[in-house]
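Engineer: Quick one, structure for this:
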Amino acid sequence: MNFAICDDCARDIQALRLLLEQYCQNIGNTSHIDDYPSGETLLAAGNLTRYDVFFLDIYMDGLSGLQIGKTLRELSPQSSIIFITSSEEHALESYGLQAEGYLVKPVDFSDLATLLNRRLSHLPRAEETLRIISNRLTLDIPIFQILYIEVFNKKSLIHTPEGVFTTYTPLAKLSQDLPSEHFMRCHKSFLVNMEAIISTGKDAFLLKDGTSIPISTRESKRLRELYNDWFWAKARRS
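Structural biologist: Modelled structure (predicted):
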């Protein structure tokens, strides 16, 4: 698993690093951990989609953890965010950012393990991929990176933060190949990753990258209820 820790306290970074290494050792997984002393250095690092989980200290000089979290939701929408704080007063704001949860310092190993176990159970892992043929090449696209898929000129366009991939594989087949607990066929021409949705309207879903995805008029009520049920189930798990 790939982790990023953003905290301006070196001692707290080291303590969390040791806990993460212990957790990954316990589950038989390898870990890669990068640490950043400020939000500015984290956001300047680039290629943020490589991280499975961000740990953000809420109280820092410069950008706060909450400000960083809002930006990360746009730059790396499929990564998990866990806030670290010395108090619980910002807990509700973390839910607004669809964070995996928050941890109170000093971080307890069992609390950390609970959040990470939940992440592993309910989110596509970085190594899970969708295999397609594009321009006569076989490509494996990380599932967690897919924002939505649309049909245009008899082609399926797979949208990710890294770019758009084109394939002649029908949308119905792609829908079968992707996990139904995360992807919704919201329109005859669109398949959307529910992790990428930030708000719902009567006729469209708004995604974290600013894209508006149409909702089938005939199925509007059912689809919006389906997303709301998914969202609150995820919130309860957090």
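
Engineer: hey, let's count contacts and neighbours off CA atoms from now on
Structural biologist: OK.

Engineer: and residue 15, what element?
Structural biologist: If you go by DSSP states H and E, residue 15 is part of helix 10-26.

Engineer: Give me the distance between residue 43 and residue 19.
Structural biologist: From residue 43 across to residue 19, the span is 24 Å (C-alpha to C-alpha, to the nearest Å).

Engineer: One more: residue 92?
Structural biologist: With the distance defined as C-alpha to C-alpha, residue 92 ends up 25 Å from residue 19.

Engineer: more neighbours, those two?
Structural biologist: Higher neighbour count among residue 92 and residue 19: residue 19, with 17 against 11, using other C-alpha atoms under 10 Å.

Engineer: Just give the nearest non-adjacent residue to that one, would you?
Structural biologist: residue 109 (6.3 Å; C-alpha to C-alpha, 6 or more residues apart in numbering).

Engineer: same thing with residue 80?
Structural biologist: In space, and not counting its chain neighbours, residue 80 is closest to residue 53: 4.6 Å by C-alpha to C-alpha, 6+ apart.

Engineer: before we go on, could you also do this sequence so I can check it against the first one:
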Amino acid sequence: MNEQLALHALPLERFREIANRLFAAGIVIREEDGVEQRLYDDARRIEATLQDYFQLAGFRLEHNLKGEFFRLYAPGAEVPGMPEDGLDPVPGLRARLSPDFVAAALALRFQYQQGLSEGGNRLTDSGEVLTRFEELSATLQTQLKRALPPTSVERQRLLNDLKRHRLIRLAANFSMDDEDALLAIRPTILGIISDDMLEAALESEPLSVAERVEGEQAGLQVMLDAADAAEDESIEGNLE
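Structural biologist: As a prediction, this is how the structure comes out:
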């Protein structure tokens, strides 16, 4: 490994930083901020070494070139669009997902699919779909028969969790009380909620679907307690 890193003039400490970020957050996306942009660029330089490293432990590292992000999947995770790895899931690596988080992710996946179909101003050049907070609430109620958490504190915590998993982006001045405030649903949503899961969610009781997704989606990933605190976010274009 040292020889491979030396070929790219990358120190072992930087390799550890990239690996630790992937273990902690499950994803590195270039468009996030300056820190993550540099992590992504360095990860691209040593992608083959990273693939070998994680594969030895049974993890799968997906590199989405179009979306410019790396996502790490734990052993046994069901990954949309990819064959099963044949490994047994490791319960300790599964993200601790609340039913509210799972339901919100399903609603975002539904809205993302709608945005792709409709196009227009809702779809950005980077493949994000713009929506409003009230539209998320309405989708939860009409499609999943589930309401948002009752308090503003719980709702903000839910938004922070969705941001931390890089499923949405929010403008720095975003406010849930602003009816015109937009949030961006990232294409990364496709990597955790498959078409089959979305279809099941629309046909099943919300809580049973939430439990199913929580059990299957180790790819939302690992060790939430060790994840970095949410960093300052910025968003350009239509979200400004």
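
Engineer: Can you calculate the TM-score here?
Structural biologist: The TM-score (TM-score structural alignment, normalised by the length of the first structure) is 0.28; 108 aligned residues with a C-alpha RMSD of 5.6 Å.

Engineer: picking that back up, okay, now the residue nearest to residue 80 of the first structure: neighbour count?
Structural biologist: 21.

Engineer: Relative to residue 142 of the first structure, how far out is it?
Structural biologist: Distance, residue 53 of the first structure to residue 142 of the first structure, by C-alpha to C-alpha: 15 Å.

Engineer: longest helix anywhere in the second structure?
Structural biologist: In the second structure, with assignment by DSSP state H, the single longest helix is helix 99-118.

Engineer: For the next helix or strand after it, which helices and strands make contact with it?
Structural biologist: Downstream of helix 99-118 of the second structure, the first helix or strand assigned by DSSP H and E is strand 129-132. Helices and strands touching strand 129-132 of the second structure, by 3 or more C-alpha pairs under 8 Å, 6 or more residues apart in numbering; DSSP states H and E, are helix 99-118, strand 182-185.

Engineer: for those, which one sits closest to residue 64 of the second structure?
Structural biologist: strand 182-185 (16.3 Å; C-alpha to C-alpha).

Engineer: and the closest one, what does it pack onto?
Structural biologist: Using 3+ C-alpha pairs under 8 Å, 6+ apart, strand 182-185 of the second structure sits against strand 129-132, strand 168-170.

Engineer: right, and those strands - which one's nearest residue 50 of the second structure?
Structural biologist: strand 168-170 (25.9 Å).

Engineer: now for that closest one, which elements pack on it?
Structural biologist: helix 152-164, strand 182-185.

Engineer: With respect to residue 64 of the second structure, which of the ones you listed lies nearest?
Structural biologist: Minimum separation from residue 64 of the second structure across those (C-alpha to C-alpha) falls at strand 182-185, 16.3 Å.

Engineer: Residue 182 of the second structure: neighbour count?
Structural biologist: Neighbour count for residue 182 of the second structure, taken as other C-alpha under 10 Å: 23.

Engineer: just residue 152 of the second structure next, same as before
Structural biologist: When neighbours are counted by other C-alpha under 10 Å, residue 152 of the second structure registers 12.

Engineer: Repeat that for residue 13 of the second structure.
Structural biologist: Neighbour number of residue 13 of the second structure under other C-alpha under 10 Å is 9.
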